[in-house]
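In: Sequence first, then the predicted structure, then my questions.
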Amino acid sequence: MKHQLIRFLARRLAVSVLLAVGVTLVTFTLTNLVPGDPAAANLGQQALGNPAIVKQFREQHGLDKPLPVQYVTYLRNLAHGDLGESQQSHRPVDADLAEFVPATFELAGAALLLSLVVGVAFGVIAALRRDRIVDQFLRVTSLAGVSVPTFWLALLAFYFVFYRLKLAPGSGRIAPTMSAPPHVTGLYTVDAALAGQWDVFASAVGHLALPALVLAAYTIGLLTRFTRSAVLEVLGQDYVRAARAKGLPGRVVLLRYVLRAALVPIITVAGLAFGSLLSGTVLVESIFAWPGIGQYAYKSATNLDLPAVMGVGLVVGAIYVVVNLIVDVLYGVIDPRVRST
């Protein structure tokens, strides 16, 4: 059994490495297919009229070479941890990403945690109270969460909860009168707790709550509906009825039999939902002035900053690969039948 699990993990790890290489190829190809001239986007009008300056710009950033040569050079630099230099900030792309990625990861991570806790709980409650008032209410609520556009919900939340009702802090990650906690992970909530700065921690949690809730609304609705369906399917199985016939407590039947069997499809949806959370951060970060990778990607794309755009694509793709690997590992741990596939 142990060797079977090790072989399963080795296969999934090998597939993840191939996917990572594929991500670099897709990111590089799509970025360079974007119409527009990086020189025109980054040089001023006066400099653009000077052929010598344009030529120097293209040579400096390797834009004068064929695309296959550029890709090989990109892979070679990537193997040494070099993502290139941003054409807008004139800093290494990895330094920019190290500054912006933790903010997005904190926001998306909080939204995912909130989605899992609330969505799974609502789905289980709806399944156990099937066709009752509670079930009907949760189904309507989940449908609203799935249907409402994230950007529109963010605008409403910002206007009513912050501007009109003053129930939540404004934009940013902490209050403007406070300084950021000592950098350890880049996550303000974690770093503030590690430093014992509980006032900064409370401010960071307060600023995080509203955008995380807005970002999680869609995923909560999705998980509620999917969990309800998965739990209802398991509740109708013979082994669940047999467990109940033995007189086992309802809590034991739910946790040991029902939830464990329903976890595999729930984990699948949760892994896919993380992708929607990352894509939704662009709009939410813009509305709440959250200094994350979404704003960085938007500014890089509008300025045709190709190294920065490729860096963002590579980071997002790597996150997808890691999340899928974690989901596969959890499959093998929860369901032994998956290990033999």
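Out: In hand now; what should we look at?
In: drop to CA atoms for contacts and neighbour counts, all remaining ones
Out: Will do.
In: Assign a three-state SS to K65, would you?
Out: Three-state assignment for K65 (DSSP: H, G, I helix; E, B strand; the rest coil): coil.
In: and it, how many neighbours?
Out: Other residues within reach of K65 by the criterion other C-alpha atoms under 10 Å amount to 12.
In: how many neighbours does A245 have?
Out: 9.
In: swap in M1?
Out: 7.
In: Look up how far L304 lies from it.
Out: Distance, M1 to L304, using C-alpha to C-alpha, to the nearest Å: 51 Å.
In: Likewise for I287?
Out: 23 Å.
In: and these two? which has more neighbours close in?
Out: Taking other C-alpha under 10 Å, I287 and L304 do not tie; L304 has more neighbours (24 against 15).
In: Give me the three-state assignment for that one.
Out: Per three-state DSSP, the secondary structure class of L304 is coil.
In: show me what contacts it?
Out: L304 makes contacts with G36, D37, P38, A41, N42, as judged by C-alpha atoms under 8 Å, 6 or more residues apart in numbering.
In: Pasting the second one now:
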Amino acid sequence: MSRSRAHVEDRAAMQTNPVSLMLRRLVGFAGVMFVLSAMIFILARIVPGDPARIALGPSATQQQVDEMRVEMGLDAPLWQQYTDYVWRGLQGDFGKSLISGRQVSNEIAALLPATLELVIVTVLLIVAISIPLGVMTARYRNSWIDNAGRFFSIVGVTMPSFLFAILLQLVAANFLTDWPVLGRVNYSLELPPGPTGLLLIDSAVHGDWAVFRSALQHLIFPALALAMAGIGQITRITRSAMIEHQRRDHVLTLKSFGVPDRVIVFRYLLKLSSIAPLTIMGLEFASLIGNAFVVELVFSWGGFASYGLEAILQKDLNAVMAVVLVSGFFFVVANLVIDIVLMAIDPRLRFKEAN
């Protein structure tokens, strides 16, 4: 009996100790980053093309190429190259761009805030539209509201984001002629001096509301085009989860006691049904960091995602490796945050992880 009681107490202690679970997550995510860095390093070394030749151009002599290889450390053994690369990467040094000659970390630091701002606003739009739409379609199942919501979600999932971007530009050209559709802000305005690089936050901090309004206007169409696929997906998942939980015994019991449907939906069902959408939302945020390049190109956004595409097309290996690692880092962080949120919403997940 005492052994069984001690076992139950140990399990309860593990359930109520989220710090150890987060430490296990951090160790696992560090392993993911290590594997990712090793894979991208190996792929960069076996891909056709000499990085030194790419950096110097076709007119360089073989002696100049050999000297550049020594300068880039390409003459060292592979294990030493990888060790140096990881050590420099931990310090934020990803080497120089083979095309521009500038530090890759500086280029990414200048362009990443633009994509982050676009992705954050996109995620907010997804949450603000898809969750209420999913709840409404589930609550009014098989009605015209449900049919309209399902049609909207199917269109969002199946239609490419670049097509939404072009359609929005056509709408602006024909009906909203004063609405900006290119760039991040009106070129006549002076940008606030930091500190984050996110124009909405920086302009609000400095009280520059002209820049704030212009940045918000420039953000709406790109974020809406980028959000359509996520809106369709999260709407369908939320609807399915709500319908599934409506059949549970505890929900039926609440209905039998005369609890209003509004209370059941927003106090119980929505919380239970939010686990699957939140999980997808974390993956959506991480994928948007690297997959926003199409929308950025259409709206001339000039962000991190389009920089990554340009680096791939020009075989700028240092830039490509840095883009992959930064994207992987955001993927890891997004999943860690989602895990924390899910464990706070549903304590059963902490008990499951503890086992």
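Out: Great, that's in hand. What you see is a predicted model, and the numbers here were worked out from it, not measured in a lab.
In: After superposition, what is the TM-score?
Out: Superposed pair, TM-score by TM-score structural alignment, normalised by the length of the first structure: 0.94. Supporting alignment: 338 aligned residues with a C-alpha RMSD of 1.7 Å.
In: mind checking which helix or strand the alignment partner in the second structure of Y74 of the first structure is in?
Out: Using TM-score structural alignment, the partner of Y74 of the first structure in the second structure is Y85. Taking DSSP states H and E as the definition, one finds Y85 of the second structure inside helix 78-90.
In: how about that helix: buried residues?
Out: Q81, Y82, Y85, V86, G89 (16 or more other C-alpha atoms under 10 Å).
In: And stretch 176-187 of the first structure, by the same measure?
Out: For stretch 176-187 of the first structure, burial by neighbour count (16+ other C-alpha under 10 Å) applies to A180, P181, G186, L187.
In: one step back: return a ChimeraX selection command for the buried portion of the contacts of L304 of the first structure.
Out: The buried residues among these can be selected in ChimeraX (16+ other C-alpha under 10 Å) with this line:
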select :38,41,42
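In: Just put the contacts of L304 of the first structure in CSV and tack on distance to L156 of the first structure and secondary structure.
Out: Shown next, in CSV, are those (distance: C-alpha to C-alpha, whole Å; DSSP: H, G, I helix; E, B strand; the rest coil):
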residue, distance to L156 of the first structure, secondary structure
G36, 35, coil
D37, 38, coil
P38, 37, helix
A41, 34, helix
N42, 36, helix
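In: which among the contacts of L304 of the first structure gets closest to Y298 of the first structure?
Out: A41 (14.0 Å; C-alpha to C-alpha).
In: which one in the second structure is aligned with the closest one?
Out: Match for A41 of the first structure (TM-score structural alignment): I54.
In: For the residue lying closest to that match once chain neighbours are set aside, pull up the helix or strand it's in.
Out: Spatial nearest neighbour of I54 of the second structure, excluding adjacent residues (C-alpha to C-alpha, 6 or more residues apart in numbering): L98 at 6.5 Å. Counting by DSSP H and E, there is no helix or strand that carries L98 of the second structure.
In: Contact partners for L98 of the second structure?
Out: L98 of the second structure makes contacts with P51, A52, I54, A55, L56, D316, L317, N318, A319, as judged by C-alpha under 8 Å, 6+ apart.
In: Quick check: the farthest pair among those residues?
Out: L56 and A319 (15.9 Å).
In: neighbour-wise, which of the two wins?
Out: Comparing L56 of the second structure with A319 by neighbour count (other C-alpha under 10 Å), the higher total belongs to A319, at 27 against 16.
In: Now do the contacts for the more buried one.
Out: By C-alpha under 8 Å, 6+ apart, the contact list for A319 of the second structure reads F94, K96, S97, L98, V104, G308, A311.
In: closest to P347 of the second structure among these?
Out: G308 (39.2 Å).
In: burial of the residue mapped onto the closest one from the first structure, as a residue count?
Out: When the first structure is aligned by TM-score structural alignment, G308 of the second structure is paired with A297. By other C-alpha under 10 Å, 21 other residues sit near A297 of the first structure.
In: just checking, A297 of the first structure touches G311?
Out: No: shown here, A297 of the first structure and G311 do not form a contact pair, counting by C-alpha atoms under 8 Å, at 9.1 Å.
In: Map L187 of the first structure across to the second structure for me.
Out: Using TM-score structural alignment, L187 of the first structure pairs with L198 in the second structure.
In: pretty sure its match contacts L111?
Out: No: assessed by C-alpha under 8 Å, L198 of the second structure is found out of contact with L111, at 10.4 Å.
In: any common contacting residues for these two?
Out: Counting by C-alpha under 8 Å, 6+ apart, nothing touches both L198 of the second structure and L111.
In: Which of the contacts of L98 of the second structure sits closest to F221 of the second structure?
Out: Nearest to F221 of the second structure among these: A319, at 28.5 Å, using C-alpha to C-alpha.
In: element containing that closest one?
Out: Per DSSP H and E, the secondary structure element for A319 of the second structure is helix 317-345.
In: Check the mean deviation of that helix from the first structure.
Out: With mean C-alpha distance after the TM-score superposition for the first structure, helix 317-345 of the second structure departs from the first structure by a mean of 0.9 Å once superposed.
In: and for that helix, what span of the first structure is it aligned with?
Out: Here helix 317-345 of the second structure aligns to the first structure at residues 306-334, judged by TM-score structural alignment.
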